[in-house]
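Engineer: With the input below, show me the fold.
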Amino acid sequence: MAQSTQTAVLCTDLGFDWPDGSTVLDGFQLAVGPGRTGLIGLNGAGKSTLLRLIAGELTPTAGSVRVAGELGYLPQGLTLDTTLRVDEALGIRAAREALHAIESGDTDERHYDALGEDWDVEERARATLDRLGLDRLGLDRTTGELSGGEAVLLRLAALLLRRPDVLLLDEPTNNLDLAARERLYETVASWHGVMVIVSHDRELLRYVDQIADLRDGAVTWYGGDIAQYERTVAAQQETAERLVRAAEADVQRQKRDLSEARIRLERSASYGRKRSVTRNDPKIFAGKFKRQAQETAGRLQGMHTERLDEARQRLGAAEEAVRDDAEIRVDLPRTEVPAGRTVLSLVKVRLPYGVGADLELRGAERVALVGRNGSGKTTLLRTVAGELAPLAGEIDTPVPLRHLPQRLDLLDDSLSVVDNVKAFAPGAGDNAVRARLARFLFRGARAEQLAGTLSGGERFRATLAALLLADPAPQLLLLDEPTNNLDLASVRQLTEALAGYRGALVVASHDLPFLRGLGVTRWLELDGGLRPIDPM
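Structural biologist: Okay, the predicted model is just below:
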């Protein structure tokens, strides 16, 4: 990537360790210039930690961070004080009060100091709220009525009003519905300063100018958006895998050459000994010939051994260039549902907030459940799963079902991955469980990890494995925002795992690329009731 000479964020020899001594970054270097940068990487690579270090929320254990100009930071998992007024959350309450005082005739100098040059503060605030779809919010109202997604947008509005030189966004589309995501995309697309975005949202990453891939404690830069990045990486991987195959062939060739050289030398030595005996050579000559033969054999064997070592080194280097973003490959025949079998029936079901639902699901349908934040998608899934009772109506689920909630709280943190899966399939033997877990990338010692020590992506994989390998096998699977907080590799792994699932699927999500990748057969929007829609 052609980096600009104007550096806005500079990390020099940056190091950071958690209190338990685990190292996140060591000798880390980063220089970010103007434009929109998408920061990606596997779960646990340190992306969010890096943003917190740049924002000053964490103190480095070594090295330094320098930011040119004012910085704005939108963290992950944002919570707002529900007693705040909207203008307080936007950071403009003091300026508004000063403006109103001046307009009412109070000429106290303190009001002019508080207002500064920001005479259009209210107009800018309302325009920013309108731009983010929050135009219904009055500046004097409290934030207690906001959904999680609206709270994120309000915090973003506060940052935009400050006009920062550098803006850091950490998974900003989590908890945003489709309409809110579109507004965020527009905001990112129109941004002209320095922006660093940590995200797994492929749609959002279409709007960046460059990709920074954080892997193994270092960043690799790729010009262009996520599509260009994926094309470049795919080409690199194809080349790397071709080099691995060539290096493997070379190792085999060198092994064969070494073996053949040993056989030739042994035959030559045997022939030399026989000739010496036949000619009745004096012992002094026989010893000399023997030493010369041994020296020659040693040189030849050393040459072939050296070539084999070099071939093995080339193979090791080639293998290191191949990414270890392993793929999940599972086949789940016990989850199969006959085409005409009813798996879910909702008849005049009524939920809180005036939500009603009628639905019949047959066979291995794949249903995408979409709708604005607060429309009741989570409540509907929890009701179908039997965790909540409907206010009225009938729900029938004649097949085994499992529900994957947003919170991922199904695992016992004090148990290992393998023991958690056994709890869902108590009749399965230890070897059978381990063999199945290996296909979810929990092999050997990884299956013995305590659930409480897993990274976000690992925890998701373990939870998914527990549900899909459960006994009885689920023939109806309910997923609630499954891609939240997953890195791009984990989203791909989730999609691969669900490709092997043969039952019916209902997925509540705002992640359109993910939903399209699942092969959805029916799209439903929850807006007071369920209605079919044609996806964009």
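
Engineer: all contacts plus neighbour counts: C-alpha atoms, from now on.
Structural biologist: Will do.

Engineer: can you give me the helices for the stretch 201-350 of the chain?
Structural biologist: Ranges of helices in the stretch 201-350 of the chain, per DSSP state H, counting those that start in this stretch, are 226-279, 283-320.

Engineer: helices or strands up against the shortest one?
Structural biologist: Read it as helix 283-320. Helix 283-320 is packed against helix 226-279, with contacts defined by 3 or more Cα pairs under 8 Å, 6 or more residues apart in numbering; DSSP states H and E.

Engineer: Also this sequence, please, to line up against the first:
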Amino acid sequence: MTHKTPQILINHLNYATASGKPLFQGLSLFLGNERTGIVGRNGIGKSSLLKLIAGELSPVSGSIQVQGTLGYCPQIFQPAETVTVSELLNVRQKIEALTRIENGSTNDADFLAVGDDWTLHGRVMQQLSAFGLAHLALDQPVHCLSGGEKTRLLLCRALNTDADYLILDEPTNNLDMDARRHLYQRISQWEKGMLIVSHDRVLLNLMQHIIELNTLGMTQYGGNFDHYQEQKALLQSAREHEAADARKTLAKTSAALQLARERAEQKRARGRRLFTTGKIDRLFANSKKGRSERTQGRMARQKESLTHIAEQRLEQARANIEITREIQLNLQESCIPNGKILLEIKELSFSYDKEQPVIHQFNLHLAGPERIALIGRNGSGKTTLVKLILGELEAEAGKIYLGTDHISYLDQNAASLDPELSILDNFLAVNPDATTLDAYAALATFLFRNTAAQRLVKHLSGGEKLRAELACTLLSRQPPRLLILDEPTNHLDLESLASVESALKDFQGAIIAISHDEKFLHNINITRLIYAPFTHT
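Structural biologist: The predicted structure is shown next:
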């Protein structure tokens, strides 16, 4: 039997959301046996495309043909209450048979179920451990796990499947650095088809092909993410040059038409003067006038046709340019002296369970505009340390000295914003001394222009919420001297990531960041890494 190469063929796909918003119109795409990354703004339809391929959504028209078996790992997963870890990993029967044999069973059915797979339990636990799930019991119900644990469990299942094509939706969300590095290694070794939606630039650099979904449709790029950025920049530059040339052509055509009109008017004026002075008779004047009008009419039609062509060319050139905007800030007010002590932690200890301290005799010194990152596995105490600094938890021992009252805490949920209020009203609530005009100007700097500032926070995407929170925080009359970020990049698209990184580069205060995104930490100029567990240093 001939083995068929895994592939996905999408032909003239049309799909709209439940509200009627069209996401795909006539989309055609071929995906072969390679690693493909999908990028694009939030809301553009990336996750919907994966769901359509996986069969969770149905297109309005068009077709999707999948050759081979699919392994799908969605962002949000809600299993039935009875599904256990071993069931989700498709090893329940063998594990139970192994357990019965270990307990003395001599039943042939158990030995038949196990076959030669006597090391299965150890392999499964090793796979779980690689994703920080060694604490899970195989008979534990999946619905009791956290969202992050469910995601990691699905990844564990997907990467240990025999599927011909893997489909992963934002797989590095909720993964710590160790788990991410394990995922990177497994993906780099994957030799079958793979389709990934992600904003993780390290992961995207492992791809062999990038597809960008944008307001203009779809654009495909060969190579990894770095190559995609280079090619996109060249394409954008070429389109902008084309638009500039089209504008010049239109200007020249319009100028030529105007000049022709002026010359025609000059000839008509000269003819009128010759007639009034009696140098030509009425018959000759009418004949000359008729020829002139016919000539001018023909020339005008030609010029207008050229103008129409030039206008169409300019319109098409403009339509080919995707509008992107950058945040540019002047945050001089956030500047602090190099020697200014902002945070001093001495012999800090804390535990939820006295048998297992989370933080033990920990010391930390932060002065001036230094930028540090708290690094460690999920559950290793990073957020606990932040809560101690903010005074939300009380230390068992040790001291925390804060050298400033101007501290802001931002997380992926934008908890400081009132979801029932508009962005504008949130800004005014945080900055009661600001005028409405001040608020509009500040929010426009963060790309919330005009009516966009009046949108309710509860209707914003994750990236928009963080951008709004940064606007309310950084552009206040008393901006923070110390900014604490807790996993701010989860669920952000690449454009939002770039906006956030740009804003944080302009910030001149100190930063404490919790993040597993190494590229993000590099781009915001983190200078020191503090590793958990936080013990005596």
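
Engineer: so can I have JSON lines of the helices of the stretch 201-350 of structure 1 showing mean neighbour count and distance to residue 214 of structure 1?
Structural biologist: Compiled in JSON lines, the helices of the stretch 201-350 of structure 1 are given as follows (neighbours: other Cα atoms under 10 Å; distance: least, Cα to Cα, whole Å):
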{"stretch": "helix 226-279", "mean neighbour count": "15", "distance to residue 214 of structure 1": "13"}
{"stretch": "helix 283-320", "mean neighbour count": "15", "distance to residue 214 of structure 1": "16"}
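
Engineer: For my notes, confirm residue 152 of structure 2 occurs in a helix.
Structural biologist: Yes - under DSSP: H, G, I helix; E, B strand; the rest coil, residue 152 of structure 2 falls within a helix.

Engineer: Just give the number of residues close to it.
Structural biologist: Residue 152 of structure 2 has 25 neighbours, counted by other Cα atoms under 10 Å.

Engineer: Then residue 481 of structure 2?
Structural biologist: For residue 481 of structure 2, the count of nearby residues is 24 (other Cα under 10 Å).

Engineer: same thing with the one 4 residues further on?
Structural biologist: Residue 485 of structure 2 is surrounded by 21 other residues when neighbours are defined as other Cα under 10 Å.

Engineer: before we move on, which element is the aligned residue in structure 1 for it in?
Structural biologist: Correspondence of residue 485 of structure 2 to structure 1, assessed by TM-score structural alignment: residue 479. Here residue 479 of structure 1, judged by DSSP states H and E, is contained in strand 476-480.

Engineer: which bit of structure 2 covers the helix or strand just after that strand?
Structural biologist: The helix or strand immediately downstream of strand 476-480 of structure 1 is helix 488-499, counting by DSSP H and E. On structure 2, the counterpart of helix 488-499 of structure 1 by TM-score structural alignment is residues 494-505.

Engineer: do stretch 366-380 of structure 1 as well
Structural biologist: Mapping stretch 366-380 of structure 1 onto structure 2 (TM-score structural alignment) gives residues 371-385.

Engineer: First-to-last residue distance for the matching stretch?
Structural biologist: This stretch, stretch 371-385 of structure 2, spans 16 Å end to end (Cα to Cα, to the nearest Å).

Engineer: Any idea how far it is from the middle of the chain?
Structural biologist: Centroid separation for stretch 371-385 of structure 2 versus its chain: 23 Å, with Cα atoms, centre = their mean, to the nearest Å.
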